[in-house]
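Enquirer: sequence below, structure please.
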Amino acid sequence: MQPLVKMTDIRVEFSGRLILDSICLELEKGQITTLIGPNGAGKSTLIKVLLGLQTKYTGQIEKQKRLRIGYVPQKLHLNETFPLNVERFLQLAGKFSHQERVDSLRLVGAEYLLKSNMHKLSGGENQRVLLARALLQRPDLLVLDEPAQGVDVQGQIDLYNLIESIRKRFGCAILMVSHDLHLVMAKTDQVICIHHHVCCSGAPEAITKHPSYIALFGEHKGESLAFYRHHHHGHHDLAGNPVEGEAETCENQKHGHCHHD
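Expert: Predicted coordinates for the structure are as follows:
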């Protein structure tokens, strides 16, 4: 199966500072991929390159024709003095009918928020509305930049359950950006850890034991992740080949080569 998106040797430099160095990744239909890394690692820049918001880069991006992408940004900046309810906010997304807007809210369990003030939503409610907005166009790829930021722990668990249900319902690919794996572990198929280059990638259980991950985030005790652990068969590497839960190290990424064996 052809990937929905294939990024090869993506390199971004700002004022002589290397932000992304030879990044390679593939996003496949029906898979959840989580992009992790410390602050300043280049995660949001990579997302902007994928979305076409960052045009100054080198490398190649191949997308399937007529690919529909839904995007949930890390933060939403609204003018506090401008009155805006949820329905009006969704109207700004494009020419969708009232019923389509209601249906989209229903999909994320937020139909009751239709007439609510956008400025008074909780963190979890805000994320559900943003998800509803992204789902209006029935995306093939859903991109979520730190979707759980500003959401309490129970809200995060509910949000990740919702994201998984969206993947199952629509069969779309999902790319999430996160700081670590504590809550996303049970809901992701593939993890890519970057710190300007790809440090390691693979199944989440293997990533937490990988030296590059430990060097960036520290070693986690097994119990801290066990609650969210699940058994998911059929993990694949970035080339689409089956793997047995082993994390791969992209050493050649540092030297301008993509290695996915």
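Enquirer: every contact and neighbour count from this point should use C-alpha atoms.
Expert: Will do.
Enquirer: now residue 26, what's its secondary structure?
Expert: The three-state assignment at residue 26 reads strand, by DSSP: H, G, I helix; E, B strand; the rest coil.
Enquirer: isn't it up against residue 7?
Expert: Yes - under the criterion of Cα atoms under 8 Å, residue 26 is in contact with residue 7, at a separation of 6.3 Å.
Enquirer: sticking with residue 35, tell me its helix or strand.
Expert: According to DSSP states H and E, residue 35 maps onto strand 32-36.
Enquirer: contacts for the helix or strand residue 166 falls within, please.
Expert: Under the assignment given by DSSP H and E, the secondary-structure element containing residue 166 is helix 153-170. Counting contacts by Cα atoms under 8 Å, 6 or more residues apart in numbering, the residues outside helix 153-170 that touch it are 30-32, 108, 124, 128, 138, 148, 172-174, 183-184, 187.
Enquirer: just the closest of the residues you listed to residue 220, please.
Expert: Sorting the contacts of helix 153-170 by distance to residue 220 puts residue 183 at the head of the list, at 13.1 Å, by Cα to Cα.
Enquirer: now that closest one: how far from residue 152?
Expert: 11 Å (Cα to Cα, to the nearest Å).
Enquirer: pull the contacting residues for the most centrally placed residue in the chain.
Expert: Nearest to the centroid of the C-alpha atoms of the chain, with distances taken as Cα atoms, centre = their mean, sits residue 176, at 1.3 Å. Contact analysis of residue 176 by Cα under 8 Å, 6+ apart lists 32, 33, 34, 35, 143, 144, 145, 146, 147.
Enquirer: second input sequence below; structure requested for side-by-side comparison:
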Amino acid sequence: MPGLSGGIMSILSAENVSVGYGGPMVLENVSLSIAPGEIVTIVGPNGSGKSTLLRVLIGAIKPQTGKVHRKRGLKIGYVPQTLHIDPTLPLTVRRFLDLPKRVADTDAAAALETAGAAGLAGKQMSELSGGQFQRVLLARAILSKPDVLLLDEATQGLDQPGSASFYRQIETVRSELGCAVLMVSHELHVVMSASDRVICLNGHVCCEGTPDVVSAAPAYRELFGTGTGGALALYRHEHDHHHHHGHDHDHA
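Expert: Now for the predicted structure:
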């Protein structure tokens, strides 16, 4: 039956997907599935096919081989890398949430609240900080009450504390909406602790598993080295006080 993967009903999956734009393959035999409510992060170096895979899952690119299964009626919320808005354009956050279609004030307020952007409704989009801007994009993506939220390098340009707090916000969104989350990132240091499962991509799936399993996997170390260990530990430590990973700094 389509959508069945390892015994868990998946809401979104790719099966042996390959994509090449007339040249070398960007993705080769990639399979993955996302279960309801799960936070999955795809990490990989630049050029590893992460954004292509996201576009295949959304349906924007048709794979040359393989199939994508989406649960019937699946609602997807999408948070882009960034969005260019003309700074001379007067556009409040509240008006921005009405694009492309108007939403009720109560829904707009609830989405801003869940996305950690309460109180920003009256601000001009052009006045927002990078972190606030990403939270407003997140609010817009969750307005439709999606079953799965897709984020493409959504913290690019934010500093590390900004990234870490954005990922914590994603965990809040997941617990409040019960939606699954699929994030694409090259920022290992903050991604790992927010994820239930990490998929390491480099044209193909190199390794996947829980953050602990993946960060110890040889394929992962080969791709990324071990230099992010200290930063990962720092975020974990701040995140969860009973873990003392302080000694990791020596190897960072």
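Enquirer: one step back: now the helix or strand just after the helix holding residue 166 of the first structure on the second structure. Mean distance?
Expert: Following helix 153-170 of the first structure in sequence order, the next helix or strand is strand 173-178 (DSSP H and E). For strand 173-178 of the first structure, the mean distance to aligned residues of the second structure following superposition is 0.7 Å (mean Cα distance after the TM-score superposition for the first structure).
Enquirer: strand 173-178 of the first structure aligns to what range in the second structure?
Expert: Strand 173-178 of the first structure corresponds to residues 180-185 of the second structure when matched by TM-score structural alignment.
Enquirer: the closest residue to residue 48 of the first structure other than its chain neighbours: helix or strand, and which one exactly?
Expert: By the measure of Cα to Cα, 6 or more residues apart in numbering, the closest residue to residue 48 of the first structure outside its immediate chain neighbours is residue 54, 5.1 Å from it. Residue 54 of the first structure belongs to no helix or strand when assigned by DSSP H and E.
Enquirer: residue 54 of the first structure -> the second structure?
Expert: The pairwise alignment with the second structure assigns residue 54 of the first structure to residue 61, based on TM-score structural alignment.
Enquirer: now do the end-to-end distance for stretch 105-112 of the first structure.
Expert: Taking Cα to Cα as the criterion, the two ends of stretch 105-112 of the first structure lie 8 Å apart.
Enquirer: quick one: contacts of that stretch?
Expert: Under the criterion Cα under 8 Å, 6+ apart, residues 102, 103, 113, 114, 125, 128, 129, 131, 132, 162 lie in contact with stretch 105-112 of the first structure.
Enquirer: what's the burial count for the last one?
Expert: With neighbours defined by other Cα atoms under 10 Å, the count for residue 162 of the first structure comes to 18.
Enquirer: quick one: map it onto the second structure.
Expert: Counting by TM-score structural alignment, which is the criterion used here, residue 162 of the first structure corresponds to residue 169 in the second structure.
Enquirer: ok, the third one next?
Expert: Counting by TM-score structural alignment, residue 113 of the first structure lines up with residue 120 in the second structure.
Enquirer: pull the number of nearby residues for the nearest residue to its match once chain neighbours are set aside.
Expert: Once flanking residues are discounted, residue 120 of the second structure sits nearest to residue 93: 6.6 Å by Cα to Cα, 6+ apart. Around residue 93 of the second structure sit 24 other residues, with neighbours defined as other Cα under 10 Å.
Enquirer: so who does residue 93 of the second structure touch?
Expert: Residues in contact with residue 93 of the second structure, defined by Cα under 8 Å, 6+ apart, are 120, 121, 122, 123, 124, 125, 136.
Enquirer: could you report the neighbour count for the first one?
Expert: I take that to be residue 120 of the second structure. What residue 120 of the second structure shows, counting by other Cα under 10 Å, is a neighbour count of 20.
Enquirer: distance of it from residue 227 of the second structure?
Expert: If you go by Cα to Cα, the gap between residue 120 of the second structure and residue 227 of the second structure works out to 37 Å.
Enquirer: next, find the distance separating the residue nearest to residue 120 of the second structure from residue 108 of the second structure.
Expert: When distances are taken as Cα to Cα, residue 93 of the second structure and residue 108 of the second structure turn out to be 10 Å apart.
Enquirer: likewise for residue 187 of the second structure?
Expert: Computed as Cα to Cα, the residue 187 of the second structure to residue 108 of the second structure distance reads 30 Å.
Enquirer: if you count surrounding residues, which of those two has more?
Expert: Neighbours around residue 187 of the second structure and residue 108, counted as other Cα under 10 Å, are more numerous at residue 108. The numbers are 22 against 17.
Enquirer: quick check: that one is in a helix.
Expert: Yes - in this structure, residue 108 of the second structure lies within a helix as judged by three-state DSSP.
Enquirer: residue 96 is in contact with that one, correct?
Expert: No - with contact defined as Cα under 8 Å, residue 108 of the second structure does not reach residue 96; the gap is 10.1 Å.
Enquirer: check contacts around the residue in the first structure that residue 49 of the second structure lines up against.
Expert: Aligned counterpart of residue 49 of the second structure in the first structure: residue 42 (TM-score structural alignment). For residue 42 of the first structure, the residues meeting the contact criterion (Cα under 8 Å, 6+ apart) are 19, 20, 194, 195, 196.
Enquirer: what do you get if the cut-off is 6 Å, keeping everything else the same?
Expert: With contact set as Cα atoms under 6 Å, 6 or more residues apart in numbering, residue 42 of the first structure has these partners: 19, 196.
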